[in-house]
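Colleague: quick one, fold the following:
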Amino acid sequence: MAKFEELAATIRQQITAGVWQVGEKLPSLREQTFQSGMSLMTVMHSYQILEGQGWIISRPQSGYYVAPKAEFLSVPKAQNRMAHIGKVDMNAYIFDILQTISDPDIVPFGSAFPDPSLSPLSQVTRALAAVAREITTAELLDYLPPGNFSLRSAIAKRYAQAGVNVSPDEIVITAGALESLNLSLQAVTKPGDWVVIEDPCFYGALQAVEKLGLNAVSVTSDPQSSIDLAALADVLASTEIKACWLMTNSQNPLGYTLSIEKKRQLAAMLEQHNVVLIEDDVYSELYFGQEKPKPAMAYMPQRNSLHCGSFSKSLVAGFRIGWVAAGNYAEEVKKLQLMSTLSTSVPMQLALAKYLSTQNYDRHLRGIRKTLEQRKNLAWQCLKKHLPENVIINYSASGYFLWIELPAAVDASRLCAIMLDHHVSIAPGNMFTTGGDYNNYFRINVSYPWNSREEEAVMRLSSEIRRLENPENIFGYNK
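Modeller: Model prediction:
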């Protein structure tokens, strides 16, 4: 657990135990820095997390106080902990939403990708130009699955740096993470099998389940408590599950990262029931703090897992290069890829192998993490300033998404349509679920610079939320 998470957990325990009473002022940032021995940034992260979770509130020019309703924090309802949703039909809805956010004139709060200006495009294209001059015709024909050895070796070294042993022979290069995830799911299931997904989850999981004719059990996840492992245990005990498709680091859309303890519990649970873990880990490089979180597969001794990653979120989206550390399933994944996309772009593989052989990637990652952390903090402050007080902003210390809970009366899909008329996109909660539990939620991308345009978009968002919550006051409110 990172230091800011430890401090946040300590303060939550103190509030629960009554050390800090409702309405009581907490130590200031500087006082907490002195008392805890942690840095000012670490303490600030802890307070932001606690405020985003509803435990504390900030008062301008005054400080932080225990929130009046801290004891009534939202937790998953028992009856909604899991749902056997069976067949999934999401493609058309998701396609319509994604089509609307590709317009460059729209403020891209609904985008899934980070600000493209953060990519070291010139460095990577120089590597691409260099390999284009050197590549031979024979090399163009010699890159069938699993892909370029130098690139697989570079990825294996990055696993080793994170304390995870993966052989280059276990790695298959793919056309982005979505292909690796689809191939992984296809390698371990057949039509009609049951798989576990999170609720809410990355919409690509819903599309893959639909495409492969699988049945899905959704297990409730929460921005603060993460996936409901007790509910997952019930599912594994009562249903013949073939695989779990999960995001354990910087989960999309909620943002949480599972603690080491929960990753160990998850791994043990899956090993016990011989269930395959398909781990979607595309945001793992975009952590805040000093230590990269390990994937859950690191805690699975039998390695009954397929770990999927990508350079699309951390480097250049357009290159569409991903991979799967497929372990025991590597041969099956290679065969499936051979029958579908055949191979991944050879020049792109060579360019990335060349780029990763330098120190440029780690230098870039240090820069993008710092920038995303700063922008996320600015966005969080802007949203706290302008959105109605009854809107909950869930802050997570990684990635570039914020998960927003609206008042129950506000339909996020309707809000999405209204905001598009004002050239602002958001990603409504219905994109990430097959049920109706997240009608009043949406995800916002905060990776872009925060200027007057973004603040005006948030102000418009606030105005429309108020109008949808209180339609009878629309004329009086807009005067």
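
Colleague: rest of the way, CA atoms for contacts and neighbours
Modeller: OK.

Colleague: what's residue 228 in contact with, if anything?
Modeller: Going by Cα atoms under 8 Å, 6 or more residues apart in numbering, residue 228 touches 81, 219-222.

Colleague: go again with 10 Å.
Modeller: 76, 81-82, 198-199, 219-222 (Cα atoms under 10 Å, 6 or more residues apart in numbering).

Colleague: before we compare anything, build this one as well:
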Amino acid sequence: MGLKLYEELADEIAAMIANKLLLPGERIASVRQQHVRRGVSPATVFQAYYLLEARGLIVARPRSGYYVAPQRAALAPEPEASQPAGASTRVDVSELVFEVLGAAGARDIVPFGSAFPSPLLFPMARLARCVAGSMRRLDPWSTVADLPQGNAELRRQIALRYQRDGAQVASDEIVITNGALEALNLCLQAVTRPGDAVLIESPSFYAGLQALERLDLVAIEIATSPRDGIDLAALAEALARHRPKACWLMTSFQNPLGGLMPPEKKRALVALLAEHEVPLIEDDVYGELYFGAQRPAHSKSFDSKGLVMHCSSFSKSLAPGFRVGWAAPGRYARAVERLRLTTSLAAALPSQLALADYLGQGAYERHLRQLRLALAGQQQQMLEAIAVHFPAGTRVTRPQGGYFVWVELPKGVDALALHRSALRHGISVAPGPIFSANRAFGNCLRLNYGHIWDETHEAAIATLGRLAAAQL
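Modeller: Alright, predicted model coming up:
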């Protein structure tokens, strides 16, 4: 898929800024001037300028026009890839996770430790109308008929999105669940038994670690780059050494690092796991939140053996409170469906109907474009604030999507102590040890930039920087 006109225009202006043809503080051509010069619509120019604003490259001045943004602070360098020992580990993180998350749920806390973006970024009013409209049109028999796999129209809409993204997934393969976490847990249960080994990234999403702990599974942490994901050489070695029963990965905008595996690396990943007949549980909840020109390919699109168990949801991209997710588990679809029937039975039907209605209206893509622009701009603002306020020696990731950055603070900073002191200042963070089976990453934080940036957030970053520096 090629770039859209507004993206081409934005990239051209960005290049002029990078090459110093346009200087900080200089006024750029007005929307009308660009419209006349280039023969594109004013709407196209506005979209290009909105994109450049989100990237932090230009600023709008009321009744004056658009100007090149002031010189930005040099961003902190990125962290290196993790280097776990590769040994098997019994997981014991739940109490620590509950301690950290339980203390950070108040509405008046600055939510850098939150797992969700701001609800203000979602079309809640339109979704509410979809709920009301779908309930008025509800076929009473569907409340029974749709229970086993989920609403047929919603599964059809999801299958259409798979086809658009290059994966042939039949709607009958899709199992609707109560959020992606249920989908991931069901997939894990379908292919493992207590005591089995599971390969995971390092660091890894804490809910995945909790799932391994609950099912009495053994974690094998694999070296992972914040740029392009898991180390395939280390993965191959672990496959031969540990003979795992599953591999649970986030291949797009991994939580917490934000890494994105390029398409050819995903293809090689699928081929490597297929050689060993090891299923890949692919957690893809952030895949729609990309900042580039098109959605990253997911591993499911390279799967010819039915070994990729792809899981996602609408919780991070559209409707957090609806708790509607799904699994496309390939050859394990029936096993996952039966497990779901014996646990939660079904996901709530009104939420499914409303989402099917919303997707059918064609409004999702427009919402996603606006959401991506907002997240990209908020990431830039957080990175610049970290560069200004955090102590020397800090490293931070620069994801190409999602809404998390991973911060590696200088040695000597205790992330758990920083978490506790930050809470006393009304700020939540997610400390590194909750993302590791052996509580590593003691000087690291995951920070959420998914909330609308304002003076309060800027001040909170400054406070975090002071608290971190005070430990050195």
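
Colleague: which ChimeraX command selects the buried ones in the contacts of residue 228 of structure 1?
Modeller: Listed next is the ChimeraX selection for buried residues among those, using 16 or more other Cα atoms under 10 Å:
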select :81,82,198,199,219,220,221,222
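
Colleague: just put the contacts of residue 228 of structure 1 in CSV and tack on distance to residue 423 of structure 1.
Modeller: Shown next, in CSV, are these (distance: Cα to Cα, whole Å):
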residue, distance to residue 423 of structure 1
76, 34
81, 36
82, 36
198, 31
199, 29
219, 34
220, 32
221, 31
222, 30
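
Colleague: which members of the contacts of residue 228 of structure 1 occur in strands, if any?
Modeller: Secondary structure from DSSP state E places 82, 198-199, 219-222 of the contacts of residue 228 of structure 1 in strands.

Colleague: re earlier: out of the contacts of residue 228 of structure 1, which is nearest to residue 36 of structure 1?
Modeller: The nearest member of the contacts of residue 228 of structure 1 to residue 36 of structure 1, counting by Cα to Cα, is residue 222 at 28.0 Å.

Colleague: picking that back up, go through the ones in strands among the contacts of residue 228 of structure 1 and name the one nearest residue 105 of structure 1.
Modeller: Distances from residue 105 of structure 1 to these, taken by Cα to Cα, are shortest for residue 199, at 31.6 Å.

Colleague: what about the alignment partner in structure 2 of residue 151 of structure 1, distance to residue 112 of structure 2?
Modeller: Residue correspondence to structure 2 (TM-score structural alignment): residue 151 of structure 1 is matched to residue 154. As for residue 154 of structure 2, its distance to residue 112 of structure 2 is 33 Å (criterion: Cα to Cα, to the nearest Å).

Colleague: what's the helix or strand for residue 386 of structure 2?
Modeller: With the criterion set as DSSP states H and E, the secondary-structure element containing residue 386 of structure 2 is helix 364-389.

Colleague: how much does that helix stray from structure 1?
Modeller: Once the two models are superposed, helix 364-389 of structure 2 sits on average 1.0 Å from its counterpart in structure 1 (mean Cα distance after the TM-score superposition for structure 1).

Colleague: once you drop chain neighbours, what's closest to residue 397 of structure 2?
Modeller: Leaving aside its chain neighbours, residue 397 of structure 2 sits nearest to residue 78 (5.0 Å; criterion: Cα to Cα, 6 or more residues apart in numbering).

Colleague: wait, is the one you found part of a helix?
Modeller: No - when classified by DSSP: H, G, I helix; E, B strand; the rest coil, residue 78 of structure 2 is found to be coil rather than part of a helix.

Colleague: measure it to residue 181 of structure 2 for me?
Modeller: Plainly put, residue 78 of structure 2 is 29 Å away from residue 181 of structure 2 if you go by Cα to Cα.

Colleague: same deal with residue 248 of structure 2?
Modeller: From residue 248 of structure 2 to residue 181 of structure 2 the distance is 12 Å (Cα to Cα).

Colleague: out of those two, which sits in the more crowded spot?
Modeller: Neighbours per residue (other Cα atoms under 10 Å) separate residue 248 of structure 2 from residue 181, with residue 181 holding more: 23 against 20.

Colleague: who's in contact with the more buried one?
Modeller: With contacts taken as Cα under 10 Å, 6+ apart, residue 181 of structure 2 has the following neighbours: 187, 207-208, 211, 283, 285, 311-313, 323-327.

Colleague: what segments of the stretch 301-450 of structure 1 are helices?
Modeller: Defined through DSSP state H, counting those that start in this stretch, the helices belonging to the stretch 301-450 of structure 1, from first to last, are 330-338, 346-356, 360-386, 412-421.
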